[in-house]
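Peer 1: for reference, the sequence and a predicted model appear below.
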Amino acid sequence: MIQINKRLTKVSEYLNHNKLADIGSDHAYLPIYAIQKGLINKAIAGEVVKGPFLAAQQNTKTYGMTDSIEVKLGNGLEVIDETIDVITICGMGGPLIAQIIEEGQHKLNEYPDLILQANIHALPIRQVLQKIGYKIYDEQLIKDKKHIYEILVAKKGTMLLDEKEMRFGPILLKNKSDLFYEKWQRELESLNKISKQLEHHDDQIRYNEINQQILQIKEVLK
């Protein structure tokens, strides 16, 4: 059995599908694990960088999965050319995940489920999901080593998030777990530092913007 890290294990808990497209698959760890666990039957492992693409090919051979997992070299959702019912995009920043979804939205005509794990800044993901007709059904925070990651699970549907829900996550905001407080407390500390640095600079717009964010976080953490 292949070993995968804590955040990919958490992502795998949402898989119960026939065919997966794992975008930015790196070493194809998630598809291999998901097939071994009987969570999916087949997968595409998409990778845009040659090194990880070759590593994914090697791993699928090592684990005897060349018939079940097709490793493809290509940018974002370009690697999808058939019906799949779930897409995972993990281990990237929120803005990049949002860009991949937006640029590849013509590949989402049949609305496969989306399981997205952002390393930082999930807000742009929520914006693009709302825009293209997806609804967030679950959100999780997961701490792996010292970093706190966000996982978003979306399916076809409509939602209308307000500014707070966009930033903090509609479900995370409702549940406010210990990890939620820890994540935003850290963010608050980092914004306070930036605010102090900007205090004596000319960039008044940025300074006001940062202070606005600080106020919003403080309000949510009350």
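Peer 2: Arrived safely.
Peer 1: make it CA atoms for all contacts and neighbour counts henceforth
Peer 2: Will do.
Peer 1: residues near Thr62, how many?
Peer 2: Neighbour count for Thr62, taken as other CA atoms under 10 Å: 10.
Peer 1: just Glu165 next, same as before
Peer 2: Residues contacting Glu165 under the criterion other CA under 10 Å number 16.
Peer 1: can I assume it sits in a helix?
Peer 2: Yes: per DSSP: H, G, I helix; E, B strand; the rest coil, Glu165 lies within a helix segment.
Peer 1: the top helix by length along the chain: which residues count as buried?
Peer 2: Ordering each helix of the chain by length in residues (DSSP state H) puts helix 178-198 first. Using 16 or more other CA atoms under 10 Å as the test for burial, helix 178-198 gives Leu179, Phe180, Lys183, Trp184, Leu188, Leu191, Asn192, Ser195, Leu198.
Peer 1: contact partners for the fourth one?
Peer 2: What it means is Trp184. Neighbour list for Trp184: Ile217, Leu221 [criterion: CA atoms under 8 Å, 6 or more residues apart in numbering].
Peer 1: distance of it from Ile97?
Peer 2: From Trp184 over to Ile97 the distance is 21 Å, taken as CA to CA, to the nearest Å.
Peer 1: now the third one
Peer 2: Between Lys183 and Ile97 the distance is 20 Å, computed by CA to CA.
Peer 1: tell me where the chain has helices.
Peer 2: According to DSSP H, the chain carries its helices in the segments 6-12, 29-36, 50-62, 94-103, 123-131, 163-168, 170-175, 178-198, 204-221.
Peer 1: Ala98 touches His121, doesn't it?
Peer 2: No: using CA atoms under 8 Å, Ala98 is not in contact with His121, being 10.2 Å away.
Peer 1: so between those two, which is more surrounded?
Peer 2: Using other CA under 10 Å, the more surrounded residue of Ala98 and His121 is Ala98, with 23 against 16.
Peer 1: test my guess that Ser12 contacts Pro31.
Peer 2: No: Ser12 is beyond contact range of Pro31, at 9.1 Å (criterion: CA under 8 Å).
Peer 1: out of those two, which sits in the busier spot?
Peer 2: Pro31 (30 against 20).
Peer 1: ok, and here's another one to check against it:
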Amino acid sequence: MTETLPRLDQRLKAVASQIRCRVHADIGSDHAHLIRAMLAAGRIEYGIAIENKRQPFLNSQTTLAGCEAEVRFADGLDGLQSGEADGLSICGMGGRSVVGILSAHPDRVPPLVVIQPNRDVDRVRQWGIESGYHLVDETIAVGHWPYEILRFERADIDRDPAYDGLDREAALMFGPHMIRRWRTDFVERLKAELAYLEALDQLTDVAAKRRDVIERLLA
């Protein structure tokens, strides 16, 4: 039977498709639609929504009323105990903020972590390498812009095989699984970004690095 994920846009549907566990925590839940949809679809048995702003906290309480879930008013992993959840998601934040949350309480990070960062995605991939979490899958959901969605799983070995044999800088920047799959839409996005960067009169150091990496990938 095909599972339905109600009230979710394509971005959050793609996030939900990466999650299947018993107890799942979502940080920065906003309206908690992700948790409610995954409960309805049977992808999780219990949800924990964590919010540090009053209105989203109240929104989440309304959404999850009567569900096998709870809403906690806390800052990131301050609202979760070690071993309490099997899965964790953080969506719609910058990569720096995501890494800050994950690094604040590393002992509280569950075995499954799904991240949808809005920028600085390379920092999230680097967190996985440094923290013993392997990047087991990544995908792109198209909305207002392409949203990258990363799934990490805690591993017993330090080396992440996803990066084996690849240009490490390119893999951190654009994704090892994306590079290995080399799908047409991914290649077209690389070409479009390269054309945009080459048309600029001046490039920042970061933009110049991205240009150089794309040129290596497309060579």
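Peer 2: Ah, there it is. All values reported here derive from a predicted model rather than from experimental measurement.
Peer 1: need the buried residues of helix 178-198 of structure 1 in a markdown table (columns: distance to Met1 of structure 1).
Peer 2: Listed next are those as a markdown table, based on distance: CA to CA, whole Å:
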| residue | distance to Met1 of structure 1 |
| --- | --- |
| Leu179 | 30 |
| Phe180 | 32 |
| Lys183 | 32 |
| Trp184 | 36 |
| Leu188 | 41 |
| Leu191 | 42 |
| Asn192 | 45 |
| Ser195 | 48 |
| Leu198 | 51 |
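Peer 1: and Val124 of structure 2, how far from Asp185 of structure 2?
Peer 2: From Val124 of structure 2 across to Asp185 of structure 2, the span is 23 Å (CA to CA).
Peer 1: could you do Glu198 of structure 2 as well?
Peer 2: Counting by CA to CA, the gap from Glu198 of structure 2 to Asp185 of structure 2 is 20 Å.
Peer 1: now do Gly42 of structure 2
Peer 2: Here Gly42 of structure 2 is placed at a distance of 31 Å from Asp185 of structure 2 (CA to CA).
Peer 1: flag every buried residue along stretch 122-131 of structure 2.
Peer 2: For stretch 122-131 of structure 2, the neighbour count (16+ other CA under 10 Å) marks Asp122, Arg123, Val124, Arg125, Trp127, Gly128, Ile129 as buried.
Peer 1: so what corresponds to Ile50 of structure 2 in structure 1?
Peer 2: Superposed on structure 1 with TM-score structural alignment, Ile50 of structure 2 falls opposite Gly46.
Peer 1: and Leu8 of structure 2, by the same measure?
Peer 2: Mapped onto structure 1 by TM-score structural alignment, Leu8 of structure 2 lines up with Ile4.
Peer 1: what is the burial count for the residue lying closest to its match once chain neighbours are set aside?
Peer 2: In space, and not counting its chain neighbours, Ile4 of structure 1 is closest to Tyr29: 6.6 Å by CA to CA, 6 or more residues apart in numbering. The burial count assigned to Tyr29 of structure 1 is 19, neighbours taken as other CA under 10 Å.
Peer 1: quick check, Asp75 of structure 2 in contact with Arg54.
Peer 2: No: contact criterion CA under 8 Å: Asp75 of structure 2 and Arg54 do not qualify, at 11.6 Å.
Peer 1: more neighbours: these two, which one.
Peer 2: Ranked by neighbour count (other CA under 10 Å), Asp75 of structure 2 and Arg54 place Asp75 first, with 15 against 11.
Peer 1: who are the contact partners of Ile210 of structure 1?
Peer 2: Ile210 of structure 1 sits next to Leu191, Ile194, Ser195 when contact means CA under 8 Å, 6+ apart.
Peer 1: can I get these in TSV including distance to Lys218 of structure 1?
Peer 2: Converted to TSV, these look like this (distance: CA to CA, whole Å):
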residue	distance to Lys218 of structure 1
Leu191	11
Ile194	16
Ser195	14
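Peer 1: of those, which is the nearest to Gln57 of structure 1?
Peer 2: Gln57 of structure 1 has its nearest neighbour among the contacts of Ile210 of structure 1 in Leu191, at 42.1 Å by CA to CA.
Peer 1: that closest one -> structure 2?
Peer 2: Structural alignment (TM-score structural alignment) places Leu191 of structure 1 against Leu197 in structure 2.
Peer 1: you'd agree its match is up against Val213?
Peer 2: No: under the criterion of CA under 8 Å, Leu197 of structure 2 makes no contact with Val213, lying 11.8 Å away.
Peer 1: picking up where we left off before, in this structure the match of Ile50 of structure 2 contacts Asp81, no?
Peer 2: No: applying CA under 8 Å, one finds Gly46 of structure 1 not in contact with Asp81, separated by 11.6 Å.
Peer 1: name the nearest residue to whatever residue of structure 2 lines up with Ile151 of structure 1, ignoring sequence neighbours.
Peer 2: Aligned counterpart of Ile151 of structure 1 in structure 2: Ile149 (TM-score structural alignment). Leaving out its chain neighbours, the residue that sits closest to Ile149 of structure 2 by CA to CA, 6+ apart is Gln116, at 4.6 Å.
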